[in-house]
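In: I would like the atomic coordinates for the input below:
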Amino acid sequence: MTAVPAAAEPVPVAHTLAGPRTVPQLVRTARYAVATTRTTLRNGMFVFFTIALPVLMFLMFNQIYGTQASGEAGQSVGTFIMVNMAAYGGLGAAINAGAIIQTERSNGWLRQLMVAGLMPRSFVAGKLVAAMVVVLPALLGVFLAGILLAGIDLSALELTRSLLTLWVGMIPLVLLGLAVGLALKPSAVGPVTTIGMMMLALVGGLWFPFEMFPDWLQSVSLYTPTYWLGRLGAWGIVGEDLPVRGVVTLTAWAVGLALVCALLLRRAARGASRR
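Out: Next up, the predicted model:
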């Protein structure tokens, strides 16, 4: 599988952030989030690898395995392939949208943003909002392909519940990308992001059925955010008992990574202020 490339260098937004210090941080955050979202979505390679590639993978896997009955609430295997491929597309968009911060660090953009008055917490919030926006097309693209091209039949409730669950579940993955972008040198971010995304997709059971794994790998999978992302997305369609362990696991990842990001950003901000 090919990893999602880093997005293009951010367009200058200093003029949207600069101005009197009385400008509310919420306004600065919103302006930064909009500028970052626009830049990311204009990157053709990013869009291809987060939307087109997962759609193509879904159509291929569905053609091979999709007609088999899954035994879960009468749904076909294709339904759960759709959920997993949507999660995979969202995974790539989330991690890489967060990791784009390495570009802003390497070209001095982080320093300019801080000088313009954007506080570190507003920076994280803006980056998180922008990443969550660019994740949506990756999820919607696969679901639309499933409904319009593969004939998967979902009620409005099932569709909404599964999409919303997958979308919210992307928060820890965005934070993971942000942590990688803050912690590593720019030259190392791309390889680490690529390998990490592939390992999370593989071990999380997004590419191959969890039941095929040996016992030791199944035990590892239960602690990954990607495994529970797929399970919660499937729960949105099947509608059985909520996997509480999955909610707890994703929450723990999100809280832990948020703390790591706060520490790393504080370090990055100090470094930027000394330049």
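In: could you use CA atoms for every contact and neighbour count after this?
Out: OK.
In: near the nearest residue to residue 36 once chain neighbours are set aside, how many other residues are there?
Out: Distances taken as Cα to Cα, 6 or more residues apart in numbering place residue 130 nearest to residue 36, at 6.1 Å, with adjacent residues excluded. Each residue near residue 130 was counted by other Cα atoms under 10 Å, and the total is 26.
In: I'd say residue 130 and residue 31 touch.
Out: No: checked against Cα atoms under 8 Å, the pair residue 130 and residue 31 is beyond contact range at 10.3 Å.
In: let me see the contact set for the residue nearest the centre of the chain.
Out: Centroid-nearest residue in the chain: residue 94, 2.0 Å away (criterion: Cα atoms, centre = their mean). By Cα atoms under 8 Å, 6 or more residues apart in numbering, the contact list for residue 94 reads 131-132, 134-135, 170-171, 173-174, 177.
In: the same query, at a cut-off of 10 Å, please.
Out: Residues near residue 94 by Cα atoms under 10 Å, 6 or more residues apart in numbering: 50, 88, 128, 130-136, 138, 167, 170-178.
In: any idea how far it is from residue 136?
Out: The gap separating residue 94 from residue 136 is 10 Å, by Cα to Cα, to the nearest Å.
In: what residues are shared contacts of the two?
Out: In terms of Cα under 10 Å, 6+ apart, residue 94 and residue 136 are both contacted by the residues 167, 170.
In: which stretches of the stretch 1-150 of the chain form helices?
Out: Taking DSSP state H, counting those that start in this stretch as the test, the helices found in the stretch 1-150 of the chain are 14-17, 25-41, 44-47, 53-65, 77-99, 101-106, 109-115, 120-148.
In: mind listing what's buried in the last one?
Out: Right, helix 120-148. 120, 122-143, 145-146 (16 or more other Cα atoms under 10 Å).
In: can you check stretch 168-179 too?
Out: Those would be 169-179, for stretch 168-179 by 16+ other Cα under 10 Å.
In: what is in contact with residue 130 and residue 31 at once?
Out: residue 37.
In: list the buried residues of stretch 34-49.
Out: For stretch 34-49, by 16+ other Cα under 10 Å, it's 34-41, 45-47, 49.
In: meant to ask about stretch 185-204
Out: 186, 189-190, 193-194, 196-198, 200-204.
In: next one: it to chain centre, how far?
Out: 13 Å (Cα atoms, centre = their mean, to the nearest Å).
In: same check on stretch 232-241?
Out: 20 Å.
In: ok, residues contacting it?
Out: 72-75, 79-84, 86-87, 154-155, 157-167, 169, 226, 228-230, 242-244, 246-247.
In: to compare with the earlier structure, here is another sequence to fold:
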Amino acid sequence: MGAVFILEMKKNLQDRGLLFWMVILPIILTVLFITVFTSGAEKIAKQEIITSIIPGYTVMFVFFIIISMVSTFIKDRDLGMTARLASTPLSSKNYLLGKWIPYMFMVCIQIIILFGFGKVVYDVQMKQPILLFYLSIALAFTVTGLGLAMALLVKTENMGIALTQVIALGGALLSGLWVPIEMMPEILQTVATFLPQYWAHQSFQDAMHGTLMLEDFFTSLLVLMAFGCGGFLLAMVRYPYFLKQARG
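Out: As a prediction, the model looks like this:
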């Protein structure tokens, strides 16, 4: 597992396209939307908008890591790497963990950079940093767990890209990442509670304000971890079928 982990980390750190999707584009769009939505707003209202946009766009953009996860699994499958590794003593569980954990690290780094940008440039409050830390790890676990499942479910890279956009953008729309959840119709507010983006965004905002109660924190943590564990279990079930498609 260690060799798979190291190889995957090296590939991710050398991928400039990944840097663009994970850091550069989110920062550009965050600045753009903050400029648009805070134009003419009073100081208090402006700060509220910023405190919603920073975590909102962070939650939205971490889901795009799924594209990279789908790409690496499809390439390994089609180039014969998956089949070769399957012929070694490496277990399927360790193979999946070795591929999965590097992306968790990358998402954690992404969250740190985007939150750090919000703190330095817009002076976003981080009143409950310990809770923010654990929520960030839980979000990284959730996103990459779902990405792992999708990487083994889809048959082509284009299908993975399309589904990722649906999950990232559709989830952002329904979870109140673009529009405050209070302004959405009641039926959509109910739908939002079934999505991991909603729980992550609401908890991030409350933790930044310093108003996140421990009961709500653990509820959000449990929901996020459940999504991640579900993704990993689905990937384990799907792996034998994925292996049958691999080139020898």
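In: what's the match for residue 232 of the first structure in the second structure?
Out: For residue 232 of the first structure, the aligned position in the second structure is residue 203, judged by TM-score structural alignment.
In: what's the distance between that match and residue 183 of the second structure?
Out: In this view, residue 203 of the second structure and residue 183 of the second structure are 18 Å apart by Cα to Cα.
In: more neighbours, the two?
Out: residue 203 (25 against 10).
In: pretty sure residue 116 of the second structure is touching residue 108, no?
Out: No: if you go by Cα atoms under 10 Å, residue 116 of the second structure and residue 108 don't touch, sitting 12.0 Å apart.
In: hey, what's in contact with both of those two?
Out: Counting by Cα under 10 Å, 6+ apart, no residue touches both residue 116 of the second structure and residue 108.
In: hmm, back to that, which position in the second structure aligns with the residue nearest to residue 36 of the first structure?
Out: In the second structure, residue 130 of the first structure lands on residue 102 (TM-score structural alignment).
In: swap in residue 69 of the first structure?
Out: Aligned by TM-score structural alignment, residue 69 of the first structure pairs with residue 44 of the second structure.
In: would you confirm that residue 78 of the first structure contacts residue 61?
Out: Yes: with contacts counted by Cα under 10 Å, residue 78 of the first structure reaches residue 61, the gap being 8.0 Å.
In: more neighbours: which of these two?
Out: Neighbours were counted for residue 78 of the first structure and for residue 61 using other Cα under 10 Å; residue 78 has more, 25 against 16.
In: to which residue of the second structure is the more buried one aligned?
Out: Per TM-score structural alignment, residue 78 of the first structure is aligned with residue 50.
In: grab the nearest non-local neighbour of its match.
Out: residue 34 (6.4 Å).
In: sorry, back to before: what sits in contact with each of residue 78 and residue 61 of the first structure?
Out: Going by Cα under 10 Å, 6+ apart, no residue sits against residue 78 of the first structure while also sitting against residue 61.
In: so what's the residue count around residue 149 of the first structure?
Out: Neighbourhood size, residue 149 of the first structure [other Cα under 10 Å]: 10.
In: so what corresponds to it in the second structure?
Out: Under TM-score structural alignment, residue 149 of the first structure pairs with residue 121 in the second structure.
In: Provide a list of residues in contact with that match.
Out: Residue 121 of the second structure neighbours (Cα under 10 Å, 6+ apart): 31, 115.
In: what's the spacing between residue 158 of the first structure and residue 81 of the first structure?
Out: Distance of residue 158 of the first structure to residue 81 of the first structure, computed by Cα to Cα: 15 Å.
In: of the two, which one has the most company?
Out: Neighbours per residue (other Cα under 10 Å) separate residue 158 of the first structure from residue 81, with residue 81 holding more: 26 against 18.
In: so what does residue 46 of the first structure match up with in the second structure?
Out: So residue 46 of the first structure corresponds to residue 18, using TM-score structural alignment.
In: ok, that match - contacts?
Out: Counted by Cα under 10 Å, 6+ apart, residue 18 of the second structure has contacts 11-12, 24, 64-65, 67-68, 106.
In: just send these back as a markdown table, with distance to residue 248 of the second structure too.
Out: A markdown table is the format used below for these (distance: Cα to Cα, whole Å):
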| residue | distance to residue 248 of the second structure |
| --- | --- |
| 11 | 23 |
| 12 | 25 |
| 24 | 38 |
| 64 | 30 |
| 65 | 28 |
| 67 | 24 |
| 68 | 23 |
| 106 | 30 |
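In: closest to residue 87 of the second structure out of those residues?
Out: Closest approach between the contacts of residue 18 of the second structure and residue 87 of the second structure, by Cα to Cα: residue 11, at 22.7 Å.
In: tell me the contacts of that closest one?
Out: With Cα under 10 Å, 6+ apart, residue 11 of the second structure has these contacts: 18, 72, 102.
In: make CSV from those residues and add distance to residue 38 of the second structure to it.
Out: Below are those laid out as CSV (distance: Cα to Cα, whole Å):
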residue, distance to residue 38 of the second structure
18, 29
72, 39
102, 36
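In: looking at these, which is nearest residue 235 of the second structure?
Out: Using Cα to Cα, the contacts of residue 11 of the second structure come closest to residue 235 of the second structure at residue 72, 14.8 Å.
In: number of residues surrounding the equivalent of residue 234 of the second structure over in the first structure?
Out: When the first structure is aligned by TM-score structural alignment, the residue opposite residue 234 of the second structure is residue 260. Residue 260 of the first structure has 17 neighbours, counted by other Cα under 10 Å.
In: what's the answer for the one 4 residues further on, then?
Out: Taking other Cα under 10 Å as the criterion, the count of residues near residue 264 of the first structure is 18.
In: helix or strand for it, which one?
Out: Using DSSP states H and E, residue 264 of the first structure sits in helix 244-273.
In: residues in the second structure aligned with stretch 172-182 of the first structure?
Out: Going by TM-score structural alignment: stretch 172-182 of the first structure matches residues 142-152.
In: verify the contact between residue 143 of the second structure and residue 101 for me.
Out: No: with contact defined as Cα under 10 Å, residue 143 of the second structure and residue 101 do not form a contacting pair (11.5 Å).
In: mutual contacts of these two, please.
Out: Counting by Cα under 10 Å, 6+ apart, the residues touching both residue 143 of the second structure and residue 101 are residue 107.
In: touching, residue 161 of the second structure and residue 63? I think so.
Out: No: with contact defined as Cα under 10 Å, residue 161 of the second structure and residue 63 do not form a contacting pair (11.1 Å).
In: find residues that contact each of those two.
Out: With Cα under 10 Å, 6+ apart, residue 161 of the second structure and residue 63 have common neighbours residue 167.
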